[in-house]
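Colleague: below are the sequence and a predicted model; questions follow.
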Amino acid sequence: MVFEKIIGITNKILWDYLLIFLLVGVGVYYTFKLKFVQVRKLHPAMKQVFGGIFKKSEKADNDGMTSFQALATAIAAQVGTGNLAGVATAIISGGPGAIFWMWVSAFFGMATIFAEAVLAQTYKEKVDGEITGGPAYYISKGLKNRGLAVFFSIAIIIALGFVGNMVQSNSIAAAMNNAFDVSKVLIGVIIAFLTFLIFTGGMSRIASFTEKVVPFMALLYIVGSIIIVLMNYKNIGPAFGMIFKGAFSPKAVAGGVFGVSMKQAVRFGVSKGLFSNEAGMGSTPHAHAVAKVNHPAEQGLVAIAGVVIDTLVICTLTALVILTTGVYISGATGPVLTQMAFTAAFGKYGNPFIAISLFFFAFSTIIGWYFFGEANVKFLFGESGIKYYRFLVIIFLVLGSTLEVQLVWDMADTFNGLMVIPNVIALFALGSKVKDSLSNYEKIKN
């Protein structure tokens, strides 16, 4: 089929070449422009996030969310199937050394996501009485390019709101069907019903959901992963050895199990890392835009913590679980490999544990991605377009639970890639704005 070939060629150009250089490039650019903000400000960033985690929560309203609620909404989108399936694919396709390059991409991604959050805060505005923002707003107001902003909005609505959410509902349905033998259609209907209840509550209910569910799901998975790694404590040293040795000489690792080149290790580590934490992709700024903060740079620091939690903590633990249990030699890939690792440690409870974890990861991603798409529907059509968007998302969720057409998955990759380009253009063009904001914040704090 001609269309499938076009999508395949487009994805190869986007993800094998163009986007890796663009996303890593913008990360390097901001790392130097902001004088290693991710290192200098890491402690205050973590303190700002975790220092207020036990404070009494405020209810989100038309003026936005609390800083923590905005971060939780961003992490809801960041921590998804990529943390399970993506890490496994990176290890099998790029060897254990891919994890090192995943860390490298996360390091530079912290500077990128700081810039995205600052710009989202700087150019946010009220639409029909409710605060909103994101790349479409800083592209149209900062770059003064309405056409590029419209292109971004259309791409992200398709990539995340529609096609991307089909992928997420399919992942949940497949995992639940595999673990508990429940009908995929039934799972799809349940997902659609639950998400509809949250969607219709607006920003307030989305913020309330993410601030409660995200810490719980992250803690559940982190504790389970740490238990497995400690059960295989003798393999921790060798696992890190494979990661560092495989980063530069993959073929020398694990007796030749991984017949990959250094180029493959870099390619899969960087691409899967960036896909997981979404730094530079233009998605999470929608959440950070609506945070109620005193200064744009404050939310920039909070955004840095999202990459730390997503990639340096959760993705790393997934990698260590796979490597310390030794399941990487099985030949399996994707979520199946991660399931095997948990089953090897927890026996019959391993598969249900992963199914439940994947449910929370993917379901929270659906909520986050819906919210991001909604911000762009507002940008294009105002409040009047939301009811139609909401209805279509529900339909796509039910369809996604039953369909497993590779073309749908490939299209998700295509539109994910296309939305990156206008966002990165804006990030490069508005670098001075971000730098000035950070300098101003540092003067106020000093």
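Modeller: Right, received. Where do you want to start?
Colleague: from now on I want contacts and neighbour counts done on CA atoms only, so please keep to that.
Modeller: Fine.
Colleague: what secondary structure does residue 404 sit in?
Modeller: coil (DSSP: H, G, I helix; E, B strand; the rest coil).
Colleague: give me the number of residues near the residue nearest to it when sequence neighbours are not counted?
Modeller: Distance criterion C-alpha to C-alpha, 6 or more residues apart in numbering; nearest residue to residue 404, sequence neighbours excluded, is residue 170 at 7.3 Å. Neighbourhood size, residue 170 [other C-alpha atoms under 10 Å]: 25.
Colleague: ok, structure two:
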Amino acid sequence: MELLNQIAENIDEFLWGVPMILILLGTHIFMTVRTKFIQRKTLKAIKLSVTKDPDVDGDISPFQALTTALASTIGTGNIIGVGTAIALGGAGAVLWCWLTGVFGIATKYAESLIAVKYRVKTKDGKMQGGAMYAIERGLHPKISGKKRSMKWLAILFAVFAALASFGIGCGVQTNAISSIMDSTFNPNGELKLNLFGSEVSTVALISGIIVAICVALVIFGGIKAISKVCEKLVPFMAIMYVVGCVIILIMNSDVLWQTVCTIVSSAFSPAAVGGGLVGSGVMLAARYGVARGLFSNESGMGSAPIVASAAQSRNPVRQAMISATGTFWDTVVVCLMTGLVIVSSCIKNPQIDTVSVEGGKLTSAAFAQIPVIGTPILVVGIVLFAFSTILGWSYYGERCIEYLFGRKGVLPYKLIFVAVLLITPITALDFVWTMSDIFNALMALPNIIAVIALSPVIVKETNYYLYGKRLDEFDKTPIPVVDK
């Protein structure tokens, strides 16, 4: 296991080196410029997200599509991921994470636009879309003028995304649930049992079984069941968590300015100066900030556009704007609040170990400042965030499997997905996180290629519908029917 972990860490370090940071941030900035700073339309997009658009093709409402996408993004990345970024990259990682979100809004908009524009429909009327269809159809020789088909790139994306669903969308989340339940109800580690020659936590195992059962009850009902649960769950859990963050920030108000200064100065610290909150070096801060920012908001990964393609929307730009608000809520708001909470708490309570402690424990220490209800808010938040992420990613993986193997592959995928939920609660968390980072990077690359290659289409559609003031206009382009 140690050897596997070392190999995975080496691959992770290679993938998330300078090139990947430049590719992601470069794409975010490039699409920001190409879309004429689409971020300034965020308030309008938020209004559209709660506006029904029923008289058009689609399986679910725009708001259900957004909350399902948010379900998969507002998760452990916002709580444990931000804490991990700070523990490994210093306070400066918060700024890099936030900047990834601000500029990432443009990339989320772009990838969602092409996913909706090039979506297809099955014979029974269900929508199918995502980066794989955008690559296959948008970069088809007859449309793009290229000599060769890029379907191989679409297949690569679907493979990497399906594998990622077992990591970022399944393993990390159920591991987080079991870990927080174990530390809460089995703090001394006394409740153990022998399983296949190894001692495992009874609480962690039971937690995994309960999660697997609950997830199975939802995901076998399809996208409509998933979206209905997410529509109710996401607003509740987000508001509850944000309220907890606001309470802590009020308690730490006397050090908030110092917190902001520490985050900004640490983000551009040229070299490591003793570790901890200050001085981890600009590369470490950027690496972990960008990596956790992507893990949290998934801009550039091509995941959220899969569910955006199922939404009822009269034109691609309208739904793309709604989808882009997911990055705003996830990173620009929630991740920033988590970062401010952790850094301000560490400044106000110097006894908190920021060098050797695990990232998740930094968040736990911060919420423990709220008497009585602080820890329960965090525990419930992690459980709900992780559970909703599992639901959203199960749909992403299902769509990718259906693209690769047709309907016959869906049932085996769901059974394997549930089985992974049972296994990962007793698996090393570090290894699961590392593998998740690897698959995130691998699925992002084909998607980024599609976004850049189809940027002229994105610009044309944006100019016509958004800047041409035609957001209410219906796109009359026929949606192809596929035999899947």
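Modeller: That came in fine, so what should we check first? Just so we're clear, the structure is a prediction, and the values are computed from it rather than from any experiment.
Colleague: quick one on the thing from earlier: aligned partner of the residue nearest to residue 404 of structure 1 in structure 2?
Modeller: Mapped onto structure 2 by TM-score structural alignment, residue 170 of structure 1 lines up with residue 175.
Colleague: ok, now residue 440 of structure 1?
Modeller: By TM-score structural alignment, residue 440 of structure 1 lines up with residue 464.
Colleague: likewise for residue 99 of structure 1?
Modeller: Per TM-score structural alignment, residue 99 of structure 1 is aligned with residue 94.
Colleague: thinking again about what came up before, helix or strand for the match of residue 170 of structure 1, which one?
Modeller: Secondary structure from DSSP states H and E places residue 175 of structure 2 in helix 172-185.
Colleague: and the helix or strand harbouring residue 464 of structure 2, what does it pack onto?
Modeller: Using DSSP H and E, residue 464 of structure 2 sits in helix 455-465. Using 3 or more C-alpha pairs under 8 Å, 6 or more residues apart in numbering; DSSP states H and E, the elements in contact with helix 455-465 of structure 2 are helix 18-34, helix 92-117, helix 316-327.
Colleague: mind listing what's buried along the helix holding residue 175 of structure 2?
Modeller: Using 16 or more other C-alpha atoms under 10 Å as the test for burial, helix 172-185 of structure 2 gives 172, 173, 174, 175, 176, 177, 178, 179, 180, 181, 182.
Colleague: what does stretch 205-214 of structure 1 give?
Modeller: 205, 206, 207, 208, 209, 210, 211, 213, 214.
Colleague: just stretch 44-61 of structure 2 next, same as before
Modeller: Quick answer for stretch 44-61 of structure 2 (16+ other C-alpha under 10 Å): 45, 46, 48, 49, 53, 57, 58, 59, 60, 61.
Colleague: of those, which is the nearest to residue 409 of structure 2?
Modeller: residue 59 (20.8 Å; C-alpha to C-alpha).
Colleague: now do the same for the closest one: its match in structure 1.
Modeller: That one, residue 59 of structure 2, aligns with residue 64 by TM-score structural alignment.
Colleague: does that match really touch residue 292, like I thought?
Modeller: Yes: with contact defined as C-alpha atoms under 8 Å, residue 64 of structure 1 reaches residue 292; the gap is 6.0 Å.
Colleague: show me the helices in the stretch 251-400 of structure 1, by range?
Modeller: 262-277, 285-289, 296-307, 316-325, 334-346, 350-381, 386-402 (DSSP state H, counting those that start in this stretch).
Colleague: now do the contacts for residue 423 of structure 1.
Modeller: 135, 139, 152, 280, 281, 282 (C-alpha atoms under 8 Å, 6 or more residues apart in numbering).
Colleague: hmm, I typed the wrong one, I wanted residue 215 of structure 2.
Modeller: Taking C-alpha under 8 Å, 6+ apart as the test, what residue 215 of structure 2 contacts is 387, 390, 391, 418.
Colleague: same question for residue 157 of structure 2.
Modeller: 131, 132, 442, 443, 444, 446, 447.
Colleague: how about a cut-off of 7 Å?
Modeller: 132, 443, 446 (C-alpha atoms under 7 Å, 6 or more residues apart in numbering).
Colleague: for whatever helix or strand residue 86 of structure 1 lives in, give me the average deviation versus structure 2.
Modeller: Residue 86 of structure 1 is part of helix 85-94, with elements assigned from DSSP H and E. Here helix 85-94 of structure 1, set against structure 2 after superposition, deviates by a mean of 1.9 Å using mean C-alpha distance after the TM-score superposition for structure 1.
Colleague: tell me what angle that helix forms with helix 97-122.
Modeller: Orientation check (axes from the mean of the first three to the mean of the last three C-alpha atoms, to 10 degrees): helix 85-94 of structure 1 against helix 97-122 gives 140 degrees.
Colleague: which other helices and strands does helix 85-94 of structure 1 contact?
Modeller: helix 262-277, helix 334-346 (3 or more C-alpha pairs under 7 Å, 6 or more residues apart in numbering; DSSP states H and E).
Colleague: now for the last one, which elements pack on it?
Modeller: What that stands for is helix 334-346 of structure 1. Using 3+ C-alpha pairs under 7 Å, 6+ apart, helix 334-346 of structure 1 sits against helix 85-94, helix 316-325, helix 350-381.
Colleague: the same query, at a cut-off of 6 Å, please.
Modeller: Packing partners of helix 334-346 of structure 1 (3 or more C-alpha pairs under 6 Å, 6 or more residues apart in numbering; DSSP states H and E): helix 85-94, helix 350-381.
Colleague: quick one: residues in contact with that helix.
Modeller: 84, 85, 88, 89, 322, 325, 327, 350, 351 (C-alpha atoms under 6 Å, 6 or more residues apart in numbering).
Colleague: which one of the contacts of residue 423 of structure 1 sits in the busiest neighbourhood?
Modeller: Busiest of the contacts of residue 423 of structure 1 [other C-alpha under 10 Å] is residue 135, holding 34 neighbours.
Colleague: residue in structure 2 matching that one?
Modeller: By TM-score structural alignment, residue 135 of structure 1 lines up with residue 131.
Colleague: roughly how far apart are that match and residue 177 of structure 2?
Modeller: 30 Å (C-alpha to C-alpha, to the nearest Å).
Colleague: swap in residue 427 of structure 2?
Modeller: 12 Å.
Colleague: can you pull up the most central residue in structure 2?
Modeller: residue 73 (3.3 Å; C-alpha atoms, centre = their mean).
Colleague: might one say that residue 62 of structure 1 is in contact with residue 132?
Modeller: No: judged on C-alpha atoms under 6 Å, residue 62 of structure 1 makes no contact with residue 132 at a distance of 9.0 Å.
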